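In: please find the sequence and the predicted model below.
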Amino acid sequence: MLIHITPRFYTGNYAIPLQLVDVTVEPLGLVLRDGVDLVMRQPFPNKRIYVASRKAGRKAMNGLLIDTGTARVKEFEVITRWAVFADDVVTHRVKHVVLDDEFDAVSTEMALWHAMCESLGGWESRMPALPANASPASHMPRMAIMPEDRDQRTGDVVDKLNGAGMLTERLEVFTMPTIQPERLQNRRMDHRLPQLQDAFMIPRDQAGQRAAA
């Protein structure tokens, strides 16, 4: 199974010193550290969005790819830690729930769920029902620094604040459909998708045991 995740931080209107610390994926036992496995990138025209990417090459890629082989994962949690203002570490926890088992890939990038024309693959829509007024920009998981960001969201989000009113932890639940693995290698659709050779490999026995636990 291919799992595409996009741990991201949205700074909004605030110019803050920001640094990625690490990304943990459970129950897969994957722990990735900034500067060793990861790097913080800005793959979008909106430079207020920072994304964790694999430390490979110089191109700003959109997120991380995980390969569990034949093991299927129905639920997993991604815990991302970011350092703001140099010393303050904030935590973003996202529980991902897979809605079906029709295909062998999932992605938090909702643009990949849409129906596509023949030149982009000819795939049918995999978009489930979403809350009213939801869009990828408002619904996809992201961390922020101020609670006002919650007003722009449509997902299942709970924020914890410190005494100064800044976010210290955000908890989200994100449901997503399976998609065809080929969508994740569609360079015509998105040339910033991480490539298969840059996937973090989970040993088959380990992935199967942890997914079933």
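Out: Looks like it came in fine. Numbering: from 1, shown residues only.

In: going forward, measure contacts and count neighbours with C-alpha atoms only.
Out: Will do.

In: what residues are up against the residue nearest the centre of the chain?
Out: The centroid of the chain falls nearest to T6 when counting by CA atoms, centre = their mean (2.4 Å). T6 is in contact with 51-53, 62-64, 108-109, counting by CA atoms under 8 Å, 6 or more residues apart in numbering.

In: how about L161, what does it touch?
Out: L161 neighbours (CA under 8 Å, 6+ apart): 147, 167-169.

In: from the residues you listed, which land in helices?
Out: Using DSSP state H to define helices, no part of the contacts of L161 is located there.

In: just give me the closest of those to D205.
Out: The closest of the contacts of L161 to D205 turns out to be E169 (CA to CA; 32.6 Å).

In: you'd agree A137 is in a strand?
Out: No - according to DSSP: H, G, I helix; E, B strand; the rest coil, A137 belongs to no strand; its state is helix.

In: who's in contact with stretch 76-90?
Out: 7, 16-28, 91-97, 167-169.

In: let's see which of the contacts of L161 end up in strands.
Out: Judged by DSSP state E, those include 167-169 as members of strands.

In: putting a second one here so we can go through both:
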Amino acid sequence: MYIHLTPSFFLNFANVSIELVDVQIPELDILLQNDREITVRFPSPNKRIHYVCRKKGRRGVQGILLNTDKPVSDITVITRWNVQGSLTVHRVHMHIEGTDDAATDCIHLWMGEASKPFGVKTPACAKEWIPAACQPRMTVTAADRLSGRETAIWRKVDPRGIIREQTEFFTAATVEPERLQRDRSWTDRLPDFDDAFPCRVCEYPDTVKPVPHYPGVAVCTLQEQVALIADDLTHEGMQDAFEQIVKPVLEDVADKCPVFFTNTNNLMNAVNRYSDRFRALAEQEKAFFRRQVSIPLFEVIV
């Protein structure tokens, strides 16, 4: 399966220094390092956008291409940058929808083409997305480029307001491999198939996966989730179950997982990894806990 990814940085300041460190995708067992396998170039007319691409020749290429040994639907793209001499991490939990033999995170490539037999591949959740506003992209501060997907992004900043960690959930689409060929004016800056990095799909315990038929993914604080579960169980007359089963387990992960993505396995990943009290529960109690944290949460827009 070919996967086209476009890790990038939107630099809106002339007096801020940035440097690519590396790109890692644990589910594909690959680590690409700056000035070895990859580098930064400027293929877009907007020269404020720094694109990661394969270190080959001098041509500016938009993104990197991976060739996996089998299909994959959920990956974690971790891009690290040095910003003003300190590390900044951009983590994208990417869910890939579709059944084609290739995929891309480049939103404008999902659209149909009149001159080619390519239909619209845009996922249902992305029908209203504007590419310039919704493409996953790192910035120095959150105000530099507010995303059209802000509800699915959380950030940690330093005292100067510089983002030091940005984590987001993003739904990408599969496409026909032919759609990624460099035979049209708007695809001539894509990576060549011969330059794809070979990858092996493997297990990664922190892979974030949406629940089946998920009603959307958004950031939620653990504190808010605790309050919701407490209210539900109290209303059902099961306050003891909350105090004895749910609350102690969520206390175990409070430091490691202060926020999580709703309608995914994100919170359960943290529980499985960090909660000794969850591991000590009886199987029936574990099942009860899983049901409580797996109840779908809906985002209400008014």
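Out: Yep, it's here. Every value quoted in this text rests on a predicted model; they were computed, and no experiment measured them.

In: report the TM-score for the pair.
Out: After superposition, the two chains reach a TM-score (TM-score structural alignment, normalised by the length of structure 1) of 0.89; 204 aligned residues with a CA RMSD of 2.0 Å.

In: circling back: can I get the contacts of T6 of structure 1 in a markdown table with secondary structure and neighbour count?
Out: A markdown table is the format used below for the contacts of T6 of structure 1 (DSSP: H, G, I helix; E, B strand; the rest coil; neighbours: other CA atoms under 10 Å):
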| residue | secondary structure | neighbour count |
| --- | --- | --- |
| V51 | strand | 24 |
| A52 | strand | 29 |
| S53 | strand | 28 |
| N62 | coil | 26 |
| G63 | coil | 25 |
| L64 | strand | 23 |
| T108 | coil | 22 |
| E109 | coil | 18 |
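
In: so where in structure 1 does stretch 291-299 of structure 2 end up aligned?
Out: Alignment note (TM-score structural alignment): stretch 291-299 of structure 2 is unmatched in structure 1.

In: PyMOL command for the buried members of the contacts of stretch 76-90 of structure 1?
Out: In PyMOL, a selection of the buried entries from the contacts of stretch 76-90 of structure 1 looks like this (16 or more other CA atoms under 10 Å):
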select buried, resi 7+18+19+20+21+22+23+24+25+27+28+91+92+93+94+95+96+97+167+168+169
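
In: among the contacts of stretch 76-90 of structure 1, which are in helices?
Out: Those of those lying in helices (DSSP H): none at all.

In: in strands, which of the contacts of stretch 76-90 of structure 1 appear?
Out: 18-26, 91-97, 167-169.

In: show me what contacts the residue nearest to T76 of structure 2 when sequence neighbours are not counted?
Out: Spatial nearest neighbour of T76 of structure 2, excluding adjacent residues (CA to CA, 6 or more residues apart in numbering): H93 at 4.7 Å. Contacts for H93 of structure 2 (CA under 8 Å, 6+ apart) come out as 74-77, 167-170, 207-208.

In: what does L87 of structure 2 align to in structure 1?
Out: Aligned partner of L87 of structure 2 by TM-score structural alignment: V89.

In: residues in contact with the counterpart of T171 of structure 2 in structure 1?
Out: In structure 1, the residue paired with T171 of structure 2 is T175, using TM-score structural alignment. By CA under 8 Å, 6+ apart, the contact set of T175 of structure 1 is 96-99.

In: how close does the match of L87 of structure 2 get to K47 of structure 1?
Out: Taking CA to CA, to the nearest Å as the measure, V89 of structure 1 and K47 of structure 1 are separated by 21 Å.

In: before we move on, what about L38 of structure 1?
Out: On the measure of CA to CA, L38 of structure 1 and K47 of structure 1 end up 19 Å apart.
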